[in-house]
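> sequence and predicted structure, then a few things I'm wondering about:
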Amino acid sequence: MIETLTRIPVAHYSNLKARAGYSIKIDKTEIALFKVTNGEVYALENRSPHPKGGVLSEGLVSGNYVYCPVYDWKISLVDGTVQAPDEGKVQTYQVEIKENIIFIVL
């Protein structure tokens, strides 16, 4: 069985500022977009894996990590893994950029 991927346009690349988070919604899923200083864009679910949560798009971005604004957990933008000593993982989403448009691939 061949899986069909859907590319959903979500933002203009030129509108994203480096080291800032942006919240988008696809159906009922909240996703945080992050543009890092080298220009790469990452997409994660917009909720910290901490039991009490936290909105990641409001977090501080440093390198390829975002810090949960509520609990200061350090989370990889690349693979969604929470860094030790904390534990957990958030969903990541594939990003494509074409002609200034950012797409999330589902």
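Nice, I can see it.
> please make it C-alpha for all contacts and neighbour counts, starting now.
OK.
> was I right to think Ala11 contacts Ile102?
Yes - with the criterion set as C-alpha atoms under 8 Å, Ala11 and Ile102 qualify as a contacting pair; they are 5.2 Å apart.
> of the two, which one has the most company?
Set Ala11 next to Ile102 and count neighbours by other C-alpha atoms under 10 Å: Ile102 wins out with 21 against 17.
> hang on, that one packs against Glu96?
Yes - between Ile102 and Glu96 a contact is recorded at 5.9 Å, counting by C-alpha under 8 Å.
> mind listing the shared neighbours of these two?
Both Ile102 and Glu96 lack any common contacting residue under the criterion C-alpha atoms under 8 Å, 6 or more residues apart in numbering.
> which of the residues in the strand or helix carrying Ile8 are buried?
Secondary-structure assignment from DSSP states H and E places Ile8 in strand 7-12. By 16 or more other C-alpha atoms under 10 Å, the buried positions in strand 7-12 come out as 9-11.
> next secondary structure after it?
On the C-terminal side of strand 7-12, the nearest following helix or strand under DSSP H and E is strand 20-26.
> just checking, what packs against that next one?
strand 29-35, strand 60-62 (3 or more C-alpha pairs under 8 Å, 6 or more residues apart in numbering; DSSP states H and E).
> possible to save those strands as CSV with distance to Ile75 and mean neighbour count?
Converted to CSV, the helices and strands packed on strand 20-26 look like this (distance: least, C-alpha to C-alpha, whole Å; neighbours: other C-alpha atoms under 10 Å):
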stretch, distance to Ile75, mean neighbour count
strand 29-35, 12, 21
strand 60-62, 10, 18
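> one more structure, for comparison:
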Amino acid sequence: MEEYGIESVEVDPSLALYRYVHKSKASGGEVDVSFSAIIKSIQVVLRVSTHELATISSENVMSIELVRDDAGAGLRVIFDARDSTSEAKVIFEPEVSCRWWIVRNV
């Protein structure tokens, strides 16, 4: 996350937990992301000013990777969801957003 200029605001080595908060330069949007390598979980909170719009949490994280493409810069998260493909994309730049989906494997 430091690659995007985002410093951690919380670290708990006992859980391998890291938390990052990023505020959009263009709007009042903010994304608060925390994840734990030991628990294999991630939580994403989206806010505008101090108003919380959404909190999304999941366990069974298989991988988290930094991405930069036409949609922007952020994280791509893959989950183990049995017979389904579950993925999240958390964007920090140019504007904060989060897309989360589960698609059944046929």
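Received, thanks. Note that this is a predicted model, so its numbers are computed, not measured.
> please state their TM-score.
After superposition, the two chains reach a TM-score (TM-score structural alignment, normalised by the length of the first structure) of 0.34; 67 aligned residues with a C-alpha RMSD of 4.6 Å.
> next, the angle from the strand holding Ile8 of the first structure to strand 20-26.
Relative orientation of strand 7-12 of the first structure and strand 20-26, computed by axes from the mean of the first three to the mean of the last three C-alpha atoms, to 10 degrees: 140 degrees.
> nearest residue to Ile64 of the second structure other than its sequence neighbours?
The spatial neighbour of Ile64 of the second structure that comes closest, neighbours along the chain excluded (C-alpha to C-alpha, 6 or more residues apart in numbering), is Val77 at 4.5 Å.
> for Ala54 of the second structure, see how far away the one you found is.
When distance is defined by C-alpha to C-alpha, to the nearest Å, Val77 of the second structure is 17 Å away from Ala54 of the second structure.
> next: Ile91 of the second structure.
Distance of Ile91 of the second structure to Ala54 of the second structure, computed by C-alpha to C-alpha: 15 Å.
> Three-state assignment for Ile64 of the second structure, please.
With DSSP: H, G, I helix; E, B strand; the rest coil as the basis, the three-state label of Ile64 of the second structure is strand.
> picking up where we left off before, more neighbours, Ile91 and Ala54 of the second structure?
Taking neighbours as other C-alpha under 10 Å, Ile91 of the second structure and Ala54 compare with Ile91 leading, 21 against 11.
> packing partners for the helix or strand that one falls within?
Secondary-structure element containing Ile91 of the second structure, defined by DSSP H and E: strand 84-93. Of the remaining helices and strands, those touching strand 84-93 of the second structure by 3+ C-alpha pairs under 8 Å, 6+ apart are strand 72-81, strand 97-104.
> next, the angle from the first one to strand 97-104.
I take that to be strand 72-81 of the second structure. Using the same axes, to 10 degrees, strand 72-81 of the second structure lies at 30 degrees relative to strand 97-104.
> could you tell me the angle between strand 72-81 of the second structure and strand 84-93?
Here the directions of strand 72-81 of the second structure and strand 84-93 differ by 160 degrees (the same axes, to 10 degrees).
> wait, Ser97 of the second structure sits on Ala88?
No - Ser97 of the second structure is beyond contact range of Ala88, at 10.6 Å (criterion: C-alpha under 8 Å).
> what's the closest non-adjacent residue to Gln43 of the second structure?
Distances taken as C-alpha to C-alpha, 6+ apart place Ser57 nearest to Gln43 of the second structure, at 4.3 Å, with adjacent residues excluded.
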